[in-house]
Every structure is written in structure tokens, then in C-alpha cells.
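# coords please:
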Amino acid sequence: MTAGLYGCSGSAPGTRPGASTATSPHGEGVSPFTGLPAEPAPVLAVKIDNVPPARPPTGLDAADLVYVEQVEAGQTRLLAVYASQRPRTVGPVRSARESDLELLRQFGRPALAYSGEQSALRPLIDAAPLFPLTPGDAPGAYFRDRDRPAPHNLYVRPERALAAAPEATKAKDIGFRFGPAPAGGRPVNEHTVRYPAARFTFTWSEGDRRWNVAMDGTPTRTADGDRVAPRTVVVQNVDVHPSRFRDRGGSVTPYTETVGSGTALVLRDGRGHEARWSRPSADGGTTFTTPAGQPLAFAPGQVWVVLKGR
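I've put the predicted structure just below:
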């Protein structure tokens, strides 16, 4: 597979300025999640803690795709999706939320690694098209790091977790397109997304051609010291409303709607592009288009989707 199929940051040969150059991710040997060369592999989603006591994360830089979701008390958690790579360890792993079930339906029937759930949510998880992998479902896949404080010390071994879900769906088209950047956009050096009790800042690194991530003002590095730096960041404006669930402290769990349509900001190659997103049904993927209705291409590489209440 040649690199030119998915393009770089310049215009494709023979393409007029402003024309859509987004390509389909159906090419053999190319990941539909990143637009990079990859062999077909089952999808493993991992719910990752990201409050200060849980940092630094492990294995986050190896994810194809990272979603940021709001949880109780205005905090956030990450849902990292793996297919192209399987790091030895990922975590810290935390509990699932109802919003995860709708979000993951576009992946077919993936495996979901998480620490547990409240009892009222388990019937919904069992009915969802996914393979739930808690420590009780795949005990050999998890371990606790005794050098870190509980509950921020549970980790999963992806290879062992997927062994407990041999029929997990392989990576498939979820609506993303990769290729040269669209015309226009505005220069962006830094962009911050704020939640009631958390904030994410994405700073463009021209030398690395990536967006360096900072959480609550601190640069995000993995346990190995590597910067977490996606090629594309999507700030997806969604409806967030109270669910019927509460956490142990009595705080209402927010529900994030990812089926529907709305606006988004796509950050790639040091520019911000206004976009529209559309996901008509839970079983279908999410498409991103320019204001003119053309597919909006992402830069090949890791993608972050920041789900922000509108």
C-alpha cells in the first residue's frame, strides 16, 4: 500500500483547490481508524481513568482512536480503541457508562475492557452488541499495580483480554476518511476544551506534525515518558443530559448522545476546520463533512474525538 493513497497534508496531484480529496478507508491493508497500514484485527475498547491520581496512563499512545466522555461531577474518562496495535498493558481501567453502549455500536461487536458497572447497568451491557470483559469475565487479563493507589491501579493486557472474546468484530469502516487537508480553515496553534471539572489543551507541534495533549494544564505523557500526540483532533458538539443512573456518591451520570447530527471542529495540520457530523443510526458510522457537504479528511494517524456538550 503506497502512502499516496491516503495523502499527506498537501494537495493531491491533479486536484483543483478546494475540491474534496478524502479517500475511502477500504483499501486492503489500511486501517479504517487511522488511514495507516495495518492488518485486519479485532477491536478492543478500553475505558481509561484520567483524573490526576490515575496519571500517567499506560498504552494510550498506541490507541487508534481516543474518545473523551463526560462523567459524574464534571470529570471525564477516556474510551481508547485498539486494533492496529496491541500494547502489552493499558490502563488504569475504570468502569463503563451507558453512553459507551451507543457509542460502540458503530464498531459492530467489539470487546470492551472495563473494571465493572453498577448492577442496574449490567442488563443493558449484556443486551448490547459487544463482548464485556471485566476482571470477572477475563480474570487472567487484569492485574493491579501495588505501587499505585486504588482504584487507579487496575490494568489490562490486551492480548489476554481478546483471547476471551475470539469473535470480536475486526476493524471496519466507521465513517472516517483520510487524505489531504481541505482548503480553507484557520490557523490554530492551541485549542482548549473545557468541562465543568476538567480541561484538555491541544497544542500544534509543527516539527512533529501532531497535537500535543495536556490535561488540566499538565502535558500528557505515558508511563514510558512518551508524549500523547494525535494527528487529528475532533471536537464534536453533542447533547449531554442526565441519565437515570447515579454513581456511588449519588452524583447523576450524564448521558452523551452520539446518534444524530451537529457541528464539529476538526484540528489537523495546524489549522481548524468547521465541520458537520452525522450519525443517523446507532448501527452506522459517523461522517464528518465540510460546510459545503464534502467529506472532510483526517490526517493519517491517531484520532481523538472530544465529545463536548453543546
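# Only C-alpha atoms from now on, for both contacts and neighbour counts.
Noted.
# tally of neighbours for residue 264?
23 (other CA atoms under 10 Å).
# another one to check against the first:
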Amino acid sequence: MDEPTRAGRPAYGPTTRRVLLRTALAVGTGGALAACGAGGDGEDDASPFTGQRRKGDHVLAVKVDNVAPARPQTGLEHADIVYTEEVEAGLSRILAVFASDVPAAVGPVRSARESDIELLRQFGEPALAFSGVQGKLLPTLEASPLHLLPPGELPDGYKRDPGRRPPHNLYLEARRAEQAADDASEPRDIGFRFGAAPKGGRATSRQTVRYPAARFGFTWSADRRRWLVAMDGSPARSRGDGRLAPATVVIQYVDLRQSRFHDSSGSNTPYTVTVGSGDALVLRDGKAYEARWSRPSANGGTTFTEAEGGRRLPFARGQVWVALVKKD
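Reported below is the predicted structural model:
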């Protein structure tokens, strides 16, 4: 579905047009959520994304490939938050959010989707790096408050790996992208809370997330105090940096509907609905907690509460993976 060019030129609108559109939209987006308590235990200066001390200056989101030829990926271990979502033909795609620890490179980078706009609105006006976009989606993406960083806008911020075959060989020079997006939003409260594990939960050593044509496995490592990630049954590793291992995994059950768009083979692009409410399962410290999620509007964050009692459910400090899965 990646379409990096259109009519022989980059398929992205002029920078000035996007700046004007973002300025107009920003007037009505409202103020940022208060960050008080985002780190948990009164640590107001902690990252609202990980609960750890380092916060970062700007939010950079990157669309990352995760089919077999794209593995192992580069840079995912540095992400504050990793979202997984369903795309065409039942496959999955990753949206990685960076702020506190921006690595030298991230990738392979792939194309944007319409539902990325809704998902990322809770971060304010973050930067979004992606390889291309379907032509019919382009006006919607340009009219969003996101700071778009495709290759056409950042030609010196991408490189190809000659050792891999396209389209699985495009990598973002992430620090260069962060510099180019110096007007992107700083990290703010998106609803996460961090702290000691709550009472209850059920002991579990592993959990599987299934998409129609992809799956993720999460296995608890008591030694590392982390969930070891597998993709389609194989250990998920970062290029040169070992096994991917978040501190918290959130399985968020959402509505999926057909969008207005299709890929080149005719498969419809599913739209992942992240505004609303529903059930969730939170994995931390070797336990699974039944939860509820709520996000009343696109401009606001997503809160997670215990299914019984409605108390805010704190995450373990560190990287968070959020698997957006179609509810039954």
C-alpha cells in the first residue's frame, strides 16, 4: 500500500499548506491535559509515557514494518510506547512513539493509515514519520494537526539498507527527524498512570494476541521483570540490541470498521476506532488484570481502570506495548 510518489513527484503537499492547516486546527484543539500524577506516586516530572525520569522534548511517532522480511527491526527497544494494529489482509503494523530516548535509526519505515490520525491526536501535535500514503488519503492526512515527516519532506532523514529488499529497507534517521520537528508537541499526559502493582490479578506466564494473519506472544521473564515479545511464533529482537521486552502490555479491545480506502490488491483498509470505551487486559509483573478503557474524545487521553471498582490501574514503569485488537 506504500505509495511514496504521485505523478512523478513526492506525494505530499507543500509544507506551507500544512503549516497553515495545522495552525487553523490548533486553535480548536484545546489545552493539553494536566500532567500531574502521570508518573505515579507524585513524580510529576516523570515521563507520562513510561513513568521513568527521562521525559524528552518532542513526540515522534514512526510507522514500522513487522512482516517477516522486515525483522529484526531497528530502534523499537528505545520507544516509549509501541502500538500494534490490524491493516489490510489481516496483517499487522506497528506505530512506535518516541520521546525520552530517540535512537539513531528506526525502521523499516512503512506507510500511514487514516486511523493513525485519531490515535495520535491524544499526543497533541506530534511528528509522524512514514514512507508514503495512498493518494486518496493524502488530503485528510495533510489537514490533520500532525507534523508530517515523509521522505519528500525530509529527504536527508531517510536511508536505504542495500542488504534488504524493498519495501522493507527504508530507515529513518530518527534524531535528524526530531530536530526537523522542533515544533512538535512535547510529552503530555495521555491517561497512563504508573506505580506499584494493584491487588488482585491472576498469575500468568504468557499471553497471545491474534490478528487474522499475524500474532504477537508475550512471555513473562521473572529474571528480567519484563514481557518477552514474539512475532508469529519467533522471538522478536531488535537489530543488534537483543530481545524486545516491555514492562507493561495492554490488550485494548476496540471496534474495527471498514474505511474509505483499499490497497493495490483491493483489500479494504480497516479503521481502528480508539475513541470510545471498552474492555482491556493489562499485563504487568507476571499478572493479568481485567480492565476498562475510556477515551471520550480524540483530543483527550485514554484512561485504564480496574474492571471491578473503577480505580485507575497503574502500569509498571518502563516501555508500554498497546495491542489494538478487534473486540468480539
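# Superposed, what's their TM-score?
Once superposed, chain against chain, the TM-score is 0.91 (TM-score structural alignment, normalised by the length of structure 1); 289 aligned residues with a CA RMSD of 1.2 Å.
# so how many other residues sit close to residue 38 of structure 1?
Other residues within reach of residue 38 of structure 1 by the criterion other CA under 10 Å amount to 18.
# Distance of the equivalent of it over in structure 2 relative to residue 193 of structure 2?
Superposed on structure 2 with TM-score structural alignment, residue 38 of structure 1 falls opposite residue 54. Residue 54 of structure 2 sits 16 Å away from residue 193 of structure 2, going by CA to CA, to the nearest Å.
# same deal with residue 145 of structure 2?
26 Å.
# do the same with residue 10 of structure 2
In terms of CA to CA, residue 10 of structure 2 sits 41 Å off from residue 193 of structure 2.
# The two: which is more packed in?
Per other CA under 10 Å, whichever of residue 10 of structure 2 and residue 193 has more neighbours is residue 193, with 24 against 16.
# what do we get in structure 2 for residue 64 of structure 1?
By TM-score structural alignment, residue 64 of structure 1 lines up with residue 80.
# Could you do residue 73 of structure 1 as well?
Aligned partner of residue 73 of structure 1 by TM-score structural alignment: residue 89.
# just residue 211 of structure 1 next, same as before
By TM-score structural alignment, residue 211 of structure 1 lines up with residue 227.
# Can you give me the neighbour number for that match?
27.
# what helix or strand does it sit in?
Taking DSSP states H and E as the criterion, the element that holds residue 227 of structure 2 is strand 226-231.
# mean deviation of that strand from structure 1?
Strand 226-231 of structure 2, aligned to structure 1 and superposed, deviates on average by 0.2 Å (mean CA distance after the TM-score superposition for structure 1).
# any idea how far the match of residue 73 of structure 1 is from residue 110 of structure 2?
Look at residue 89 of structure 2 and residue 110 of structure 2: by CA to CA, they are 16 Å apart.
# Between these two, which has more neighbouring residues?
residue 110 (29 against 17).
# show me the contacts for the more buried one.
Applying CA atoms under 8 Å, 6 or more residues apart in numbering to residue 110 of structure 2 gives the contacts 2, 63-65, 130-132, 167-168, 170.
# Please repeat the previous calculation with a cut-off of 7 Å.
Counting by CA atoms under 7 Å, 6 or more residues apart in numbering, residue 110 of structure 2 touches 2, 63-65, 130-132.
# how about those in JSON lines, adding neighbour count, secondary structure and distance to residue 317 of structure 2?
Below are the contacts of residue 110 of structure 2 laid out as JSON lines (neighbours: other CA atoms under 10 Å; DSSP: H, G, I helix; E, B strand; the rest coil; distance: CA to CA, whole Å):
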{"residue": "2", "neighbour count": "17", "secondary structure": "coil", "distance to residue 317 of structure 2": "35"}
{"residue": "63", "neighbour count": "24", "secondary structure": "strand", "distance to residue 317 of structure 2": "24"}
{"residue": "64", "neighbour count": "31", "secondary structure": "strand", "distance to residue 317 of structure 2": "24"}
{"residue": "65", "neighbour count": "24", "secondary structure": "coil", "distance to residue 317 of structure 2": "26"}
{"residue": "130", "neighbour count": "27", "secondary structure": "coil", "distance to residue 317 of structure 2": "28"}
{"residue": "131", "neighbour count": "25", "secondary structure": "coil", "distance to residue 317 of structure 2": "31"}
{"residue": "132", "neighbour count": "25", "secondary structure": "coil", "distance to residue 317 of structure 2": "34"}
